[in-house]
Each structure stands twice: as C-alpha cells, then as structure tokens.
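Q: Got a sequence here, can you model it:
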Amino acid sequence: MDNAEMIAQLRAIAARVDALSDRARQLAAENRSLRVQQEQLSSDRAQLVAKNEQARSRVEAMIARLKSLEQHT
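A: Modelled structure (predicted):
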C-alpha cells in the first residue's frame, strides 16, 4: 500500500468520523428536545388528572346533595 492509498483511507476514515460526530450531535439535540417534550407532557397529564379528580369530587358532591334533597321530599 503506497502513501496515496493510505492518505485516501485516512481521509475516508476522517470523513466517516466527522459524519458520525455530526449524527451524534443531532441525536443529542433530538434527545434533549424529546426529554423536554416528555416533561411537558407529564406536567400536562398531572394537571389533567388533578382537574379530573376535582370534577369527580364535584359530581359526587352534587349526587350526594341530590340524594339528600330526594330523602327530604
């Protein structure tokens, strides 16, 4: 193998390393974005669960009041 072939191989390897490095940066950025999105979705879900529980409590209270009114009539 002569120097020209070695230089060509080294350049090819360097190009692959650069491409892999770029891809790793892209994946890291995507991972960060997905983590932020996941945190937001978890927060949204927690808020929805709390609202659902509040609504359930209100409905149960209304049912109890209706039953109470029904018994008094």
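Q: alpha carbons only for contacts and neighbour counts from here, please
A: Noted.
Q: Next, count neighbours for residue 42.
A: Residue 42: 12 surrounding residues under other C-alpha atoms under 10 Å.
Q: if I look at it, how far off is residue 21?
A: Distance, residue 42 to residue 21, by C-alpha to C-alpha, to the nearest Å: 31 Å.
Q: ok, now residue 60?
A: 58 Å.
Q: Repeat that for residue 13.
A: For residue 13, the distance to residue 21 - C-alpha to C-alpha - is 12 Å.
Q: Before we compare anything, build this one as well:
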Amino acid sequence: MTWDIRGGNVSQSGLFQRLSCANLARLRRLTLTVSLASRCNDMAELLEQHAEAHSRFARIARNRGVGMREALRA
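A: Model prediction:
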C-alpha cells in the first residue's frame, strides 16, 4: 500500500491509481474550513467569557461608585 498525498498518487492493490489534484484541493479546503470553524468557535467562547467578565467588573464598579480600573484592582 502506498500513499503519496503531496504528489496525488494513491495505490492499493490496483484499486486506486491516482487521486486528482482537484480532489486534493477540495480535501485541503475542507480541512482548512473545519480547522477555521473550530478556531472561530473557540474565539467566540473566549469573547463570550470576556464579555461576562467585563459585565461583572462593570457591576462591581457601579456598586462601589468607582471606575473600571479601580474595580479591576479589587
């Protein structure tokens, strides 16, 4: 069994002879899309956590009658 993804050649007992460059390009795009979607999801979660933290500090600042910097020091 031989797999040469870079060159596009795939052979396995004569069943596969060549994987076309177009199929490789589609596979690479799909892999990149899944990777980017995962990273975007991670970023969205981080932004949500940041917004929640910002809301907490803003609430603390309002309750104490201080600015955000003073609330962050607490």
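Q: what's the matching range in structure 1 for the longest helix anywhere in structure 2?
A: For structure 2, the longest helix by residue count, based on DSSP state H, is helix 21-64. The aligned range for helix 21-64 of structure 2 in structure 1 is 19-62, by TM-score structural alignment.
Q: By how much does the matching stretch deviate from structure 2 on average?
A: Averaged over the aligned pairs, stretch 19-62 of structure 1 sits 0.2 Å from structure 2 after superposition, using mean C-alpha distance after the TM-score superposition for structure 1.
Q: got a list of contacts for stretch 40-60 of structure 2?
A: Residues from elsewhere that reach stretch 40-60 of structure 2 (C-alpha atoms under 8 Å, 6 or more residues apart in numbering): 68, 71-72.
Q: What is the neighbour count of residue 36 of structure 2?
A: So residue 36 of structure 2, with other C-alpha under 10 Å, has 12 neighbours.
Q: Residue 57 of structure 2 now?
A: Applying other C-alpha under 10 Å, I find that residue 57 of structure 2 has 20 neighbouring residues.
Q: I'd like to know how far it sits from residue 73 of structure 2.
A: Residue 57 of structure 2 sits 10 Å away from residue 73 of structure 2, taking C-alpha to C-alpha as the criterion.
Q: same thing with residue 44 of structure 2?
A: 26 Å.
Q: what does residue 37 of structure 2 give?
A: On the measure of C-alpha to C-alpha, residue 37 of structure 2 and residue 73 of structure 2 end up 36 Å apart.
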